[in-house]
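[1] Give me a model of this one.
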Amino acid sequence: MAQVVKDYNPSIQRTTQLQYFKPIEPHLFSGDGMPYYHNGTFYLYWLLDEGHHAGLDGLGGHQWALSTTTDLVHWKHHPVALGIDNEAWEKSICTGSVIADKGLFYAFYATRVKDANGVHEQLSYAISNDGGYTYEKQSPNPFYLAPEECISRDFRDPKVFKGSDSLFHLFVSGNLKEPAIGGFGGYLVHLVSADLKNWKEVDSPLRGQQGTPECADYFKWNDWYYLLYSIAGHTHYVMSKAPYGPWIYPKSQSLIAHFECVYKTARFKNGRRIAVAYSPYRAGDKDDGDRIWGGTILFREVYQEPDGTLSTKFLPEVLPASSPMTIPAIKTPSPSVVAIRDGQLNIAAAGEMGVAEMDELPDNYRISMRIEPDGNYEELGLFLRATDEHESGYRLALNPNHETVRMHNTSIDAVKGLNEPIFLDVIVYGDFFDVCVNNKRTVVNRLPEQKGKNLFFYVKNGNATIRDVKIEKITNH
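    Below you'll find the model as predicted:
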């Protein structure tokens, strides 16, 4: 079992291209992100992890690390902002949130505790007098225990905000002991305060969840209110014209992806909103290994569609550095099905599968293209890191009938517009296969095993034109 991390060195971490960031120390990892924007500075608090949640008897042993930026390009890493002071009872400083008020920063978090009655979680808070860089824990500690109807082991991740009623609010993850239907007891405990110190419980804004709704986020954007919460790492969102519902559950859940865990967001300059998650490692470093807790930080830019729903795309300021390269020649093994004309790839594969090949790509690269389907098709996409047709690499498959995008063995659904012209943007970097479709939906997978240098384009049971192929070599792996 790992203990409390004491050897994290902020001075040696990379300070640009922070997508896929983890501490440079091999045994340390990044967990849940807690972004906050204040007076021109973007604060990213994140859980510092050793041993994939193994710290302090397997209860986490987490502490809050801090990285800041004013432009999303240049970052500064700071010493632990909120740490464990007493290993005898503070088994983890869990995910939380911060708010600035009257010159002070307030950090609200749950402490995971192990005692004679087992493991439980309780609310604590700390205050910063130096602009959010270091925090001092406050008394009483804890200041709030789980309500009687809530399982005390599932009482964590407080989200603090100031409401339109001028009161401060906390949304806290909870799970009912006696739900109406077994297994659907997940809810948010809702606390309010006038002074950030004395709290009382009011009606819950969310109930009936299958599992504890973790790491809640809440914000107003133009005319809509948004509530985010994560179940088993998958971040759902609901939206409403009123502060606390009734909620609409959108069909296109743009933040749900298996390797993009517990998104939380913060506003940024010029009306932008930045989402931060962590991308977990795979057990045994195998393509089919389960997710394990802790990994690397993952950024997305979130934007609001005209109907209020949310879309996601790559955040350009944090992407790996890359440089243009000459596009390798494209081979067309079946000219009757696949043809190259005027720099575009035409695939006519009704009733069969049309394939074109590109060889000798770099280990790490970014490839983008425009795909124009001609009518419906069963499936199209790419095979990445292929060796040859027998070791075809990892399949990136777009399916318009199912509205799915699959990156090997993970997928997203309710992806609209796959029968229309598609802009496809893919980053192949280390074990990351990061995909953005039409600058609206993203999916990432972690696949460490195959190392081929070839790529296949393909269309199955349909016709499509692929044009404007662009490849850049990633230079800072």
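[2] going forward, measure contacts between C-alpha atoms and count neighbours the same way
    Fine.
[3] what's the longest strand in this protein?
    Longest strand of the chain, by residue count under DSSP state E: strand 454-474.
[4] and it, what does it pack onto?
    Secondary-structure packing of strand 454-474 (3 or more C-alpha pairs under 8 Å, 6 or more residues apart in numbering; DSSP states H and E): strand 322-324, strand 344-358, strand 365-373, strand 379-386.
[5] in stretch 316-330, what counts as buried?
    Residues of stretch 316-330 classed as buried by neighbour count (16 or more other C-alpha atoms under 10 Å): 317, 318, 319, 320, 321, 322, 330.
[6] Which of those sits closest to residue 135?
    Residue 135 lies nearest to residue 318 out of those, by C-alpha to C-alpha, at 27.5 Å.
[7] and among the helices and strands packed on strand 454-474, the most buried is which?
    Of all those, strand 379-386 has the most neighbours on average by mean count of other C-alpha atoms under 10 Å, namely a mean of 24.
[8] what residues does the helix or strand just after it touch?
    Later in the chain than strand 379-386, the nearest helix or strand by DSSP states H and E is strand 394-399. Contacts with strand 394-399, where a contact means C-alpha atoms under 8 Å, 6 or more residues apart in numbering, come from 377-386, 404-408, 418.
[9] Sequence B follows; please return its structure for comparison with A:
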Amino acid sequence: MKTMIHTLAYTALLSIALSSCNDDNAPILTQKDWDNTATYFKPTDENMFGTYYKPQLGYVGDPMPFYDPQAGDFKIMYLQEYRPNQTTYHPFWAVSTKNGGSYTSLGELIPTGTEDEPDAALGTGCIFYDETNKVYYTYYTGHTADTEVVMRATSTDFKTWNKDRTFFLLGSNDGYSRKDFRDPFIFESESGKYHMIVSTKKDGIGVLAEYTSTDLKAWKHSGVFMPMHWGADRFYECADVFKMGDWWYLVYSDQNAVSRKVCYFKGSTLEELKQMTAAPTFPDNKEGVLDSRAFYAGKTASNGTDRYIWGWCPTRAGNDNTAVGAAPAEPEWAGNLVMHKIIQHEDGTLSLGSVDGILNKYTNNTTLKVMAQSETGVAESNDNYMLSGDAYVLFNRLNVHNKLTFTVTASSNEDIFGISLARGTDSKKYYSLIINPEDNNSNRKINFEQKGKEGIGFIAGIDGYKFPVPADNIYHVTICTDNSVCTVYINDNVAYTNRIYGIQKNCWSLDSYEGSIQVSNIKVSYY
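    Presented below is the predicted three-dimensional model:
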């Protein structure tokens, strides 16, 4: 009799547990019929991200990538951001990677100074390896409330770093701002001379100051490297100079609240590059913009074959996808480490593309299943979908880390289409990336919108840049997601980064808003 009572009690508890699986807002640990439900589920990010690195505690600020010829890997120092920070803050932590697919933490490498020292807080810098003497140099920013100064540390093994307390570059000694003098970057010119550029101001206007050296130790002031092409409200951070093929490039982050994006200039020679900001002469029809406002402080490194760029994707206050920090506000500072490949086109223009080491991680294939669709405007044939007018097709749930690839063939330049994420059949709000016609349909741009009955529509401050309509009207799209971080690539010519909470374990849709499109080669994979 006692056994029967226990069995009945267990059965009742099991019934309660199973019935709770129908609650789409249940915690992620409950048993849920993921395959056969399509209502919205409220997930949370994993503490550790699998692709777009975030430390277990804190966040990634301004990355400083470097290819280590001794170890044959990329090492990325970054400003370790805590919330809240201590009185002394932003020590240099680091990770290493072979291909960008995964990272190994190297821990803290360069600590802050004390409250009374010029590097009470650390700011962005760079790493350079002296092959002759087998010494690693890190030049970095020492920051206090009223002064910024360039400092350095050295190492012979990239593990133990020694600060040189005899070396300081103070901008006010050379006619530059005392308070804004930061982000030193070193490159070697074709003459063999070493150049250091520093982001600063002269007479209240942003400039890049130049210093030169023959031994990486003693530096001589050489004047203004480049003037800024806008007035006192612009300041170029995290500058990076490199030669790729026949072209010289400057990559920088525009601190202005309206722009706040990673951009570039190009020149056929180093001297020509220096003149590009004076007019200015933009390198392409998108004013040199490389990504959205969700990718900042981008700096590059090359292994001699390929060049990559690392920046940080900001978090959103309150996990609110609409809290993007549109001007005059700014996004939250720091987040996840995002990596793109730099693609150089025949005319020397640059775009950002996907990284093979990341793409190759998504090895498990998802079987596509239609969960819902609009009453009209959808036709399917051999796994290809024709969408016309205001139509959508909703697919089964994504995993936590996803890769989506598909091809869109538009019928005209006027078609409006996109993809929606964090969507369920009961969603009153969801989030859409819309490929929108611009400039009398000669260009397109990725817009971010909150759709649904309670959606606010267009979200200012996180749209992409304009790009030409493909001549054949075909868009090859790749989307990689890791928890809430999302990167989008189109035709090796467009890159777009965003943070969208709620992607994982929810459905997604392909959407048509006007005109008609054909979507083919749809593949979803995960790891």
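[10] Report the TM-score for the pair.
    Scored against TM-score structural alignment, normalised by the length of structure 1, the superposed chains reach a TM-score of 0.85; 438 aligned residues with a C-alpha RMSD of 2.4 Å.
[11] follow-up on the earlier one: please identify which of the helices and strands packed on strand 454-474 of structure 1 is closest to residue 288 of structure 1.
    Closest among those, using C-alpha to C-alpha: strand 379-386, at 16.3 Å.
[12] Average offset of the closest one relative to structure 2?
    The superposed strand 379-386 of structure 1 is, by mean C-alpha distance after the TM-score superposition for structure 1, a mean 1.2 Å from where its aligned residues fall in structure 2.
[13] For that strand, give the aligned segment of structure 2 as residue numbers.
    Strand 379-386 of structure 1 corresponds to residues 416-423 in structure 2, going by TM-score structural alignment.
[14] what's the closest of the helices and strands packed on strand 454-474 of structure 1 to residue 263 of structure 1?
    Of all those, strand 365-373 comes closest under C-alpha to C-alpha, at 24.0 Å.
[15] In strands, which of the buried residues of stretch 316-330 of structure 1 fall?
    Among those, the ones falling in strands (DSSP E) are 322, 330.
[16] SS state for residue 7 of structure 2?
    Under DSSP: H, G, I helix; E, B strand; the rest coil, residue 7 of structure 2 falls in the helix class.
[17] about what we covered before: turn the helices and strands packed on strand 454-474 of structure 1 into JSON lines, including distance to residue 24 of structure 1.
    Listed next are these as JSON lines, based on distance: least, C-alpha to C-alpha, whole Å:
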{"stretch": "strand 322-324", "distance to residue 24 of structure 1": "21"}
{"stretch": "strand 344-358", "distance to residue 24 of structure 1": "34"}
{"stretch": "strand 365-373", "distance to residue 24 of structure 1": "22"}
{"stretch": "strand 379-386", "distance to residue 24 of structure 1": "26"}
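[18] Contact partners for the residue nearest in space to the middle of structure 2?
    Central residue of structure 2 (C-alpha atoms, centre = their mean): residue 295, 3.6 Å from the mean position. Counting by C-alpha under 8 Å, 6+ apart, residue 295 of structure 2 makes contact with 261, 262, 311, 312, 313, 314, 338, 497, 498.
[19] To which residue of structure 1 is the first one aligned?
    With TM-score structural alignment defining the correspondence, residue 261 of structure 2 maps onto residue 234 in structure 1.
[20] The counterpart of residue 467 of structure 1 in structure 2: what's it in contact with?
    Taking TM-score structural alignment, the alignment pairs residue 467 of structure 1 with residue 520 from structure 2. For residue 520 of structure 2, the contacting residues are 383, 384, 385, 406, 407, 408, by C-alpha under 8 Å, 6+ apart.
[21] How about residue 142 of structure 2?
    118, 119, 120, 121, 122, 123, 148, 149, 150, 151, 182.
[22] same question, residue 269 of structure 1
    Contacts of residue 269 of structure 1 were listed using C-alpha under 8 Å, 6+ apart, and they are residue 40.
[23] Please report how far it lies from residue 66 of structure 1.
    Distance from residue 269 of structure 1 to residue 66 of structure 1, counting by C-alpha to C-alpha, to the nearest Å: 20 Å.
[24] quick one on the thing from earlier: for the longest strand of structure 1, which positions count as buried?
    454-467, 469, 471-474.
[25] Specify the local secondary structure of residue 90 of structure 1.
    Secondary structure of residue 90 of structure 1, reduced to three states by three-state DSSP: coil.
[26] Hmm, it is touching residue 84, no?
    Yes. The pair residue 90 of structure 1 / residue 84 is scored as a contact, 6.2 Å apart, by C-alpha atoms under 8 Å.
[27] For the two, list the residues in contact with both.
    residue 61.
[28] measure residue 352 of structure 2 to residue 342 of structure 2 for me?
    5 Å.
[29] What about residue 119 of structure 1, how many residues nearby?
    By other C-alpha atoms under 10 Å, the residues close to residue 119 of structure 1 number 14.
[30] what about it, which helix or strand?
    Going by DSSP H and E, residue 119 of structure 1 is in strand 118-128.
[31] nearest spatial neighbour of the match of residue 467 of structure 1, skipping sequence neighbours?
    Leaving aside its sequence neighbours, residue 520 of structure 2 sits nearest to residue 384 (C-alpha to C-alpha, 6 or more residues apart in numbering; 4.7 Å).
[32] On the three-state scheme, residue 284 of structure 1 is what?
    helix.
[33] er, residue 211 of structure 1 I mean
    At residue 211 of structure 1 the chain is in coil, as set by three-state DSSP.
[34] ok, for it, nearest residue in space, not its chain neighbours?
    residue 186 (5.1 Å).
[35] Neighbours of the counterpart of the one you found in structure 2, how many?
    Matched across to structure 2, residue 186 of structure 1 falls on residue 206, judged by TM-score structural alignment. Neighbourhood size, residue 206 of structure 2 [other C-alpha under 10 Å]: 25.
[36] Leaving out chain neighbours, which residue sits closest to the equivalent of residue 166 of structure 1 over in structure 2?
    With TM-score structural alignment as the criterion, residue 166 of structure 1 lines up with residue 192 in structure 2. Leaving aside its sequence neighbours, residue 192 of structure 2 sits nearest to residue 214 (C-alpha to C-alpha, 6+ apart; 7.9 Å).
[37] From residue 163 of structure 2, how far out is the one you found?
    Taking C-alpha to C-alpha as the measure, residue 214 of structure 2 falls 21 Å from residue 163 of structure 2.
[38] Compare those two (neighbour count), which wins?
    More neighbours surround residue 163 than the other of residue 214 of structure 2 and residue 163, with 16 against 13 (other C-alpha under 10 Å).
[39] Thanks a lot, see you next time.
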